[in-house]
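Student: 3D, please:
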Amino acid sequence: MHRLQTVALAALLSNSASAVPYAEYILAPSQRDLSPVNVYRTNGTVINAAGVTTSGSGSTIFNSVSAVTYDYTKNIGGLVSFIVSSSSDSEQYLGISFTESSMWISPDGSDATQNIAIDETLWFRITGPGNYSVEPLHDRGAFRYLNVYHNTTGNVTLSHLQTYFTAMPHFPDDGLREYTGYFHSNDEKLNRVWYAGAYTDQLCTIPSTSGNSLVDLDATDPNMPTVWWSNSTLTNGSSAFTDGPKRDKLIWPGDFAISVPGVFLSTDDAITVKLSLQQLFASQNTTTGALPWFAQPVYAFPENGFLNLGKVVFSFNYHLFTLLGLHNYWIYTGDDEYLQNNWNRFKLGLNYSLSFVDETGLANVTSSFDWLREGMGGHNIEANSILKHTLDVAVTLAYAVNDTSHIESWTNASTAIASAANILLWNDTASLYKDNDTTTSLHPQDGNVWSIISGIASANQSTAISAALAARWGPYGAPAPEAGTTVSPFITGFELQAHYLAGQPQRAIDLMRFMWADFMLDDPRMTNSTYIEGYDVSGALHYPAYADDARISHSHGWSSGPVLALSTFAAGLHVLNKTSWVAHPQPGNLTEVEAGFEVGYGSFAAEYLVTAEGVKYTFSTPAGTKGSLILDAPGCKGKISIVGSNTAGDGKVQRTEHGGGRDKGFHWNKQVENQEASSSPWKCGVWGPSPASQRSASDSTITIDGLAGGNYTVEITCA
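Tutor: All right, here's what the predicted structure looks like:
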């Protein structure tokens, strides 16, 4: 489906629902009152079970001990209510329970939010006709299947059953589908993957008063359903961005590192990100600078061991993820005031991280808390890669706030980390970094992908790491051996970025196709709409970090990495800040890619298209910005022509003065000779947040700098 030529994104993304591109892929509902779509299963004697579904008519009658499992066909979340039109007497009971996966449908309760056992069923005494509703403290943030049980003799007749959708509470009731971003390609799998990621992030945006309370966290009887509430207050606003809508329903900074960009690329929900980020900073130790493993709720009742643990636990990496969260927020909002207000907190936090650096030049991690991997500690490659990346980000932010006093020391520390990591941790035989300097056998997924993102790995090392990681893939995805037999969509989301940065977009695309689309969406145990937290390399829905498989979240923001991968890398829309960008498409074997998004300071759009003559790439960036165009040299002899809103010639920016000296046009033509043969229309190059020096001449890229924001058309014509 080919819709968009070079157009202004602002015109596309108006407030009219009909103007939202590719709205047919959006999974968010058009209004908040949702009825079940169909009947998944019945037990006992139920008359007209489908009567209360969207396609049903009439009433549903539960006779004696009976039950119906209703299917919404996708993950939703919210408060259930039902209307009883009649009952045989005033001592009838109906129970409500929930599950995300069909694996955990049970007559005894809901899938789990806590460490052991399933969650209790919500029972209603039916005293007569009327409307019955679940209390807000039992807001179930994610479920696909709704179970209705009748456990007494007699009968109850329902005339209506619905769920009030509570995600994105600050959005208008009819505005949940008003995306400010879009994606489309010639691959239907990837189209579904992008929109499922965006919807996952939406479900993770919950009412701020619906955080987990973990009432029964210390329960010990696996046969006794646990008590569950959702009544913690997480922010000082109406919404909060959590790791998951079922659990943990808390603000976790690790998730922010990958899901926050996806929020801006799909719904531009800046206020929720800001509120949630501020709660993380509000939990900072003002003496040491340590930031929390997760944000402490504004209000929590009752107190419990897990929330109390969060007050004292320090995670080296999650601390850094909060600092990176500030950077991500600033990139997409251009909110200099917010950055300035939190700058001292940022510096205090970064200085605390640097206090762990020892004579080796690497940080010596003393805390084992991370993303539930095993063995975190010592001179760890993941932790040091993230620290280096944060130091490089800090330099950028220092210039933004005009506080350059630490730039030299931060730059030196970054350089030292890269040097030491390559001396102490690089394993040339494995073409991977070791987890730390005390092991020879563990080559982690997390540390190796972060070595590429941070620029610790050179261009040649990045190519080798990408190949080594891909060689480890199993039928269900990329393994994380640092977490036993885990497949982590969280870390694999960063692996997607690493393959692009290593100049291997086809690996990223292949991984999204079979891991996210074929398994995480289409496996019948999944929700067909949102992404699971983690699972076993065998394909079993078992997350080795948990003893209770029913506890696994099937809607986890940290699994939404393809949103960033496809919009930023495949379509090439890299936003550096409110004034700077890079356009570098890496479509792999895709023949059509479109993406766009709108943020507070302007709109971005891009379209890549294989034509009969070669390739056409059009892109649009906001007025008042500047950027660079990076093209991977074509695998043919031909001509590259670029026309746009600036003026240049033969690869160098040239200006043509008109009246007041404003640039009126950009024209660039260059003949290209045969390049190394490639299976795709473009030969892959390298670009990313790592320094430009990471790129080598062998990357075969063509770069044009100093382009003013505007509309550009690139045509590559092969002879």
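Student: For the rest of this, base every contact and every neighbour count on C-alpha atoms.
Tutor: Will do.
Student: since we're on Thr288, how many residues are nearby?
Tutor: 12 (other CA atoms under 10 Å).
Student: Skipping adjacent residues, who's closest to it in space?
Tutor: Nearest non-adjacent residue to Thr288, counting by CA to CA, 6 or more residues apart in numbering: Tyr352, 6.4 Å away.
Student: again with Ala457
Tutor: Excluding its sequence neighbours, the residue lying closest to Ala457 (CA to CA, 6+ apart) is Ser451, at 5.4 Å.
Student: The one you found falls within a helix, correct?
Tutor: Yes. The assignment for Ser451 by DSSP: H, G, I helix; E, B strand; the rest coil puts it in a helix.
Student: Can you tell me how far it is from Ala464?
Tutor: 12 Å (CA to CA, to the nearest Å).
Student: More neighbours: those two, which one.
Tutor: Neighbour count, other CA under 10 Å: between Ser451 and Ala464, Ser451 has more, with 31 against 17.
Student: mind listing what the more buried one touches?
Tutor: Going by CA atoms under 8 Å, 6 or more residues apart in numbering, Ser451 touches 381-382, 385, 457.
Student: For it, give its distance to Asn48.
Tutor: Distance from Ser451 to Asn48, counting by CA to CA: 58 Å.
Student: Please apply the same query to Gln497.
Tutor: For Gln497 relative to Asn48 (CA to CA), the value is 50 Å.
Student: compare with the first, here's sequence two:
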Amino acid sequence: MRHRTLALALVLVTGIAAIPADPAAAAHVRPWQSYVLGPESRLVQPVRVEGRGTVRVHGQAATLTTTAGRTPASVVLDFGQDVAGTPYLDVSKVSGSVTLQLVTGEARQFLRRPAATTTAVAATAGARQVTLASVANLEVGNAITIGGQVRVIAGFDPAAVTVDLDRPLSADVPAGAAVTSSPGAPASDEAPGLAGVGGPDTLTVTAPGRVSGGFHGGFRFVLLTLTGPGTISLSGAGVDFQAYRATPRDYRGWFLSSDDQLNRMWYAGAYTVQLNMKPAGLNGLPDERIYDGAKRDRSIWTGDLLVQGPTIINTLGDVGARYLKSSLEALFATQRADGALPGSPDFAKGRSPQGFPLFYSNNYSGYGARAAIDYYRYTGDRDYIVSRLPDLRRELAYNDSFLTAGNLVVSDDRDYWQATQTGAVTKYSIDYYILLREFAWLERTVGSAALAAEHDAKAEAIKTAVNARLWNPALGAYGQSTDHPDVLVEDANALALQYGFVPAARQASVLRALKTLWTPYGAILGPGLQDPTGHTIEPFGNGMETAGRFAVDDTAGAFALMRRTWGPMVDKKHPLYTGGLWEFKNSEGGVNRTTASLAHGWAAAPTVQLTQQVLGVSPDGPGYRTWSVQPRPGRLSWAQGVVPTAYGDIDARWTSARDKFTLRLSAPGSTSGTVAVPADRNDIVLVDGRGTRPAISNGYARFNLPGGAHTVSVLRR
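Tutor: Okay, the predicted model is just below:
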């Protein structure tokens, strides 16, 4: 009977081999190149131009005329997605000398802000001029309400803080009376005090020709306002793109699947990090850097690098590695004498081009070390990591100072959502466990085996302590800390799943508890927990949860949370769409402040996880000298992609149907790895056409393979 079954399997595998190796060849499937968001040309033109006031728009050409006492003429240039660089205008005709105000924004809703102020002194009936506490966001031609009386702004004097009205007041207005104006004056949503770039540009135009503004780090919209009387004709406008402009030719890795929305997430994450990449020489800084956000803070942040590092190397290969290494060098250059690495080595460049090191949190110090270890894991750059090993050991010693005799971490620290947690904190303890495991891997590879063993032993003691003291049976999950054992938090429980803290018998309970934190827009941090600015949903933390769900094979849950959190971000009809992924959300799925970053590196978790968990390719040894391939298909019918490595490309593609699963893998000949494919004990597993009896556990057949081309087939019975 067994011979007959194998014979049947060989007949069936012939059918499997007939499946096209490249499903994208089917006419109804978009090629991966079509998802790439980087502009083809350095000079990028708007996709839409809309005017207000006396404006004539013809395609990308426009004529603006402003008349004294009326609404100033303005146009909004919409680039369809975030861009970065220097806006420019091609002027074909101008009457005399005119002044244009140029502001940029990622979200159109923040391009104009209503004014809200008060009267500074009392005004009497019949007055046509009123003194205010502020004239910020006022614009000639706006309606203004003063003490309940509606007038139109005819003019104002910023120095004297006075406003001229179109007609006299009909009643007295006391000092301190409310004053409001809508729709408000042009206003940028940039934060130049942090970023060192951006803010409104004032352009004086006296003759035809090209006029350029200053550098702006990340924006979808440009609002141009002809602030004073006159007429100007524009024959065109655009942006000189000055982030890293990656076209399909520049991608060294890619991903494609049977799910269009997931594909859009992967490429949005890639584009987000490209917008965050500062080329050498820009803004007076000679080196290449990976900033946290395109618009804000435009600083290197260690927590963001944990997501950005794998993203940038998996997508751009050597270029990404170069940017990551340069960013790490800026980090190590500001390491403190006690070993601490800053959360950001170059924060608030509004004070100087170089910024200053911000020692934001002890946890972020450990993130910096992990980012450096990740660089080695993905690149195999042994010389670099050996040169930095003493610095990394000093940082580890600093983090170790917060470990108590009870093997838990106590640190009045802020971490990524900017609120202090006290007591022995579950997440901080798990984070230190992760850091120790990373160091153990590093020491075994380039350092001391004895130190590696010490780190592993200390990590195990932390895991034991967390399970003994921080598990809360009433929650069915881990509590926030010893001070707050009854508070359910997303991040700690997500990391506990991802890094094997949760015994198998408790996994379902933790998954259920985490799901109570879900909203239609993603998972909240936890009951009562939020950033001081009001955001409650962190893509950084949601990425921890999707990783945790993948780790325990809750692929359906991981996909469902991805769709809630990142689905709106990749929907071109969403009013906050930028082509990038957002820093955070509030409880209604929007953002709470104008400076919210809508292209933020720490949100790129889907790009990393779709490559490593869905396509299934991740590094084990440095530079992928050894690798693992473990697809988690969920309900997808196929996925394929390429991962660049130090030894050459790894090409993986799989198809999944009710009765069969097929993985085709090509890896560099000088490498080797472990393959795990979905299977149970009743299935037939063939490797390169030969029947095999692999070890099967937790729903996967596992075996080792050398580099080269392989086909693995699972026939489901």
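Student: could the contacts of Ser451 of the first structure go into CSV alongside secondary structure?
Tutor: Shown next, in CSV, are the contacts of Ser451 of the first structure (three-state DSSP):
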residue, secondary structure
Ile381, helix
Glu382, helix
Ser385, helix
Ala457, coil
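Student: Only the buried members of those residues: can you turn that into a PyMOL selection?
Tutor: Remark: buried members of the contacts of Ser451 of the first structure, expressed as a PyMOL selection using 16 or more other CA atoms under 10 Å:
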select buried, resi 381+382+385+457
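Student: Secondary structure class of Asn542 of the second structure, three-state.
Tutor: Strictly by three-state DSSP, Asn542 of the second structure counts as helix.
Student: now the counterpart of it in the first structure, nearest residue through space, not along the chain?
Tutor: By TM-score structural alignment, Asn542 of the second structure lines up with Thr492 in the first structure. Computed as CA to CA, 6+ apart, the closest residue to Thr492 of the first structure that is not its neighbour in sequence is Ala478, at 6.5 Å.
Student: Show me what that neighbour aligns to in the second structure.
Tutor: Taking TM-score structural alignment, the alignment pairs Ala478 of the first structure with Ala523 from the second structure.
Student: That match touches Leu517, doesn't it?
Tutor: Yes. Look at Ala523 of the second structure against Leu517 with CA atoms under 8 Å: they come within range, at 5.2 Å.
Student: more neighbours, the two?
Tutor: Comparing Ala523 of the second structure with Leu517 by other CA under 10 Å, the one with more neighbours is Ala523, at 26 against 17.
Student: out of Gln497 and Asn48 of the first structure, which sits in the busier spot?
Tutor: Ranked by neighbour count (other CA under 10 Å), Gln497 of the first structure and Asn48 place Gln497 first, with 26 against 14.
Student: who touches the equivalent of Asp435 of the first structure over in the second structure in this structure?
Tutor: Under the alignment (TM-score structural alignment), Asp435 of the first structure pairs with Gln480 of the second structure. Neighbour list for Gln480 of the second structure: 425-427, 470, 486-489, 492 [criterion: CA under 8 Å, 6+ apart].
Student: looking at the first structure, which of those still make contact?
Tutor: Listed in the original numbering, these still in contact in the first structure are 425-427, 470, 487-489, 492 (both residues aligned by TM-score structural alignment, their matches' CA atoms under 8 Å).
Student: Can I get the buried ones among those residues as something I can paste into ChimeraX?
Tutor: Here is the ChimeraX selection string for the buried members of those, based on 16+ other CA under 10 Å:
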select :425,426,427,470,487,488,489,492
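Student: The stretch 501-650 of the second structure: strands as residue ranges?
Tutor: 518-519, 522-523, 617-619, 626-629, 638-643, 650-656 (DSSP state E, counting those that start in this stretch).
Student: possible to save these as JSON lines with distance to Leu10 of the second structure?
Tutor: Converted to JSON lines, those look like this (distance: least, CA to CA, whole Å):
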{"stretch": "strand 518-519", "distance to Leu10 of the second structure": "46"}
{"stretch": "strand 522-523", "distance to Leu10 of the second structure": "46"}
{"stretch": "strand 617-619", "distance to Leu10 of the second structure": "27"}
{"stretch": "strand 626-629", "distance to Leu10 of the second structure": "24"}
{"stretch": "strand 638-643", "distance to Leu10 of the second structure": "22"}
{"stretch": "strand 650-656", "distance to Leu10 of the second structure": "18"}
